[in-house]
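J.: turn this into a structure:
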Amino acid sequence: MIETEQRTPDLQAILDEVYAALEPRRGEGKVADYIPQLARINPQHFGMAIVTVDGAVYTAGDAELPFSIQSISKVFTLTLALGKHGETLWNRVGREPSGSAFNSIVQLEHEGGKPRNPFINAGAITVSDLICAGHSPREVIGEILRFLRYLADDDDISIDPAVARSEAATGFRNAALANFMRAFDKLSSPVDNVLGVYFHHCAIAMSCVQLAKAGLFLANGGKQALTGRTVVSRERARRINALMLTCGHYDGSGDFAYHVGLPGKSGVGGGIMAVAPGRAALAVWSPGLNQNGNSLLGSVALEMIAQRTGWSVFGP
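T.: As a prediction, the model looks like this:
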């Protein structure tokens, strides 16, 4: 058998090339205008970051500018909830792609109030309820923030209070989902407490660099790359990655897997965090969304990066 030498890609050159190719397309897509604060974001922003398992950082564009990570936070709240409840968590939420909009209530009714997966809104509200158990919302929000600061090794990560207020003021559908699940006796904590935690963790602001650093444990077998400290077991990291691959982009997850081939999680703030197992964590940000609520330019950028690096989990 002939062995081929694996070439180490020039990651900075790849990012620069992708940025130059896509820079004329900045502003494409539609910002999430149903959350008033997000509607004010300049759609011209475009940033990318790659952090490798040996700690090297590569950036392009607005990679240092914080933005609202929104549903990307669900990866980290799931990690926390699994740490508290282990595999019993799956009694409350499923592991299957939804095939429906991220805020759909129809599927929830058909399935007796049990959400399809932890990354759609109903599933993430359930995860928030699991973290809330026996604690005040303020304590839980503080725990989530401390966890992200620990993962990214950055104490500057914070919640954008204006976005949190905007979410709470307009989150009627999320309130409906939470109350609907409460009617099925699927939430244990008071609905207002659970929603408070949910709205605030979605309002966390991070840059592409911070986000890639925070997600790096998922690329490194569950361990922080630089300290070697275990965040989760290797098996749990693999399973979280599997869920991101199959469910991380709502009803666009199959399309993302087809084009990009990396576990990833999107947010309606225009960010996407992706994982190249054993190699790196990546984060991109462009506020304009496609029809599925995923960053339009960010998805294209990750496809181009995956092609140039050969990092797709399905092979180069």
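
J.: CA atoms for contacts and neighbours, from now on please.
T.: OK.

J.: residue boundaries of the strands in the protein?
T.: 47-52, 57-61, 67-68, 158-159, 204-206, 264-266, 271-276, 280-285 (DSSP state E).

J.: the last one - contacts with which helices or strands?
T.: When you say that, I think you mean strand 280-285. Counting contacts by 3 or more CA pairs under 8 Å, 6 or more residues apart in numbering; DSSP states H and E, strand 280-285 is packed against strand 47-52, helix 208-214, strand 271-276, helix 296-309.

J.: to compare against the first, here's another:
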Amino acid sequence: MPDTLARFLRDLDAEIRDRQDWGQVADYIPELARIDPAQFGIAVALPGNRIVTAGQAEKRFSIQSVSKVFSLACVLGRIGEQIWTRVGREPSGRRFDSILSLEEDGGRPRNPFINAGALVTTDELVTGRAPKEALAEILAFLRIAAEDEEIHIDRAVARSETETGYRNVALANYLKSFGNLRNAPEITLGTYFHQCAIEMSCVQLARAGRVIAGLSCAPQMLTPLKARRINALMMMCGHYDGSGDFAFRVGLPAKSGVGGGILLVAPGRASVAIWSPGLNGYGNSQMGSYAAERLARETGWSVFG
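T.: Down below sits the predicted model:
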């Protein structure tokens, strides 16, 4: 299979570059606005520590909201099911940075993958310790999962988000007004902005995703139940208000980020990382979403049989 998959990925890379349908970069974050959207990379981690790649799979990018998968994994490891008293498990049906549902739901975000929900999980991680310790826990999780110590925070991206992240500032203050933020907003926000600015390559991200996919070659960092919970949330909520359409087209759990990354999971079979920085109207990678659909169709991978 690896040889057949490698040929398919090479053909897919060529097809995507021929299409020239890249979408628009996240221009509301100045550091991301400077990135050329005409880029694509993909890495597929298979059982037995095999990695198949195409395109710019070794190029590092800001994983942004893909980090929410791993911060949630850290929180589940620290306090388990208690986190669900502060954040829900339902699709939002609105933009990832919407404040409307917080008003409707009394300050309890609908899931941990929209920005308000991720602020709550980050707030839980930073409670009782310094922000650098919370960030060190997330980085340590990623480095162990990927078996790669060269995973770091892009300080320029973190600074860019800190200087311009006014909607997240509003969300944090709104959460605080409802009593669902335990730390000072600036403490939680600073930690969150740095978490989102973690940079990884597709190869590193695919290797880290093995612990979510439950591959036997992965470090044993999550119980099967926790991995299943995370997969369920990725399927229902991982692509914001485009999650239903993505599930319909691809049929696999996935989490996107506005840096253009997608972590795609075929449980027990593969962990896939895709990067193309141009976004569609939902804020998800345009060519990354197309590549995920093509890959699922080619391999037959689906949680629906």
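
J.: sorry, back to before: return the most buried member of the helices and strands packed on strand 280-285 of the first structure.
T.: The highest mean neighbour count among these, using mean count of other CA atoms under 10 Å, belongs to strand 271-276: a mean of 30.

J.: where does that strand end up in the second structure?
T.: Aligned using TM-score structural alignment, strand 271-276 of the first structure spans residues 261-266 in the second structure.

J.: return the mean post-superposition distance for that stretch against the first structure.
T.: Its matched residues in the first structure lie on average 0.4 Å from stretch 261-266 of the second structure after superposition (mean CA distance after the TM-score superposition for the first structure).

J.: Asp105 of the second structure -> the first structure?
T.: Asp105 of the second structure maps onto Glu111 in the first structure, with residues paired by TM-score structural alignment.

J.: nope, Ile138 of the second structure is what I was after
T.: By TM-score structural alignment, Ile138 of the second structure lines up with Ile144.

J.: pretty sure that match contacts Thr77?
T.: Yes. Ile144 of the first structure lies in contact with Thr77 (CA atoms under 8 Å); the separation is 6.9 Å.

J.: of those two, which one has the most company?
T.: More crowded of Ile144 of the first structure and Thr77, by other CA atoms under 10 Å: Thr77, with 24 against 20.

J.: how much space between that one and Ser68 of the first structure?
T.: Going from Thr77 of the first structure to Ser68 of the first structure by CA to CA, to the nearest Å gives 16 Å.

J.: for Met304 of the first structure, same thing?
T.: From Met304 of the first structure over to Ser68 of the first structure the distance is 24 Å, taken as CA to CA.

J.: likewise for Asn220 of the first structure?
T.: Asn220 of the first structure is 25 Å from Ser68 of the first structure, where distance means CA to CA.

J.: and these two? which has more neighbours close in?
T.: Per other CA under 10 Å, whichever of Asn220 of the first structure and Ser68 has more neighbours is Ser68, with 28 against 25.

J.: quick one, what contacts the more buried one?
T.: By CA atoms under 8 Å, 6 or more residues apart in numbering, the residues touching Ser68 of the first structure are 160, 163, 202-206, 269, 271.

J.: that one corresponds to which position in the second structure?
T.: Under the alignment (TM-score structural alignment), Ser68 of the first structure pairs with Ser62 in the second structure.

J.: now its match. Nearest residue, chain neighbours left out?
T.: Nearest non-adjacent residue to Ser62 of the second structure, counting by CA to CA, 6 or more residues apart in numbering: Glu199, 4.3 Å away.

J.: distance check, the aligned partner of that neighbour in the first structure against Ser299 of the first structure.
T.: In the first structure, Glu199 of the second structure lines up with Ala205, judged by TM-score structural alignment. For Ala205 of the first structure, the distance to Ser299 of the first structure equals 20 Å [CA to CA].

J.: Leu38 of the first structure too?
T.: For Leu38 of the first structure, the distance to Ser299 of the first structure equals 19 Å [CA to CA].

J.: just Cys132 of the first structure next, same as before
T.: Counting by CA to CA, the gap between Cys132 of the first structure and Ser299 of the first structure amounts to 33 Å.

J.: what about Asp18 of the second structure, distance to Arg249 of the second structure?
T.: For Asp18 of the second structure, the distance to Arg249 of the second structure equals 22 Å [CA to CA].

J.: looking at these two, which is more packed in?
T.: A side-by-side neighbour count of Asp18 of the second structure and Arg249, using other CA under 10 Å, places Arg249 first with 16 against 9.

J.: that one pairs with which position in the first structure?
T.: Taking TM-score structural alignment, the alignment pairs Arg249 of the second structure with His259 from the first structure.

J.: and that match, what is it in contact with?
T.: Glu303.

J.: same thing with the one 10 residues further on?
T.: Shown in contact with Gly269 of the first structure (CA under 8 Å, 6+ apart): 31-32, 38, 67-70, 287.
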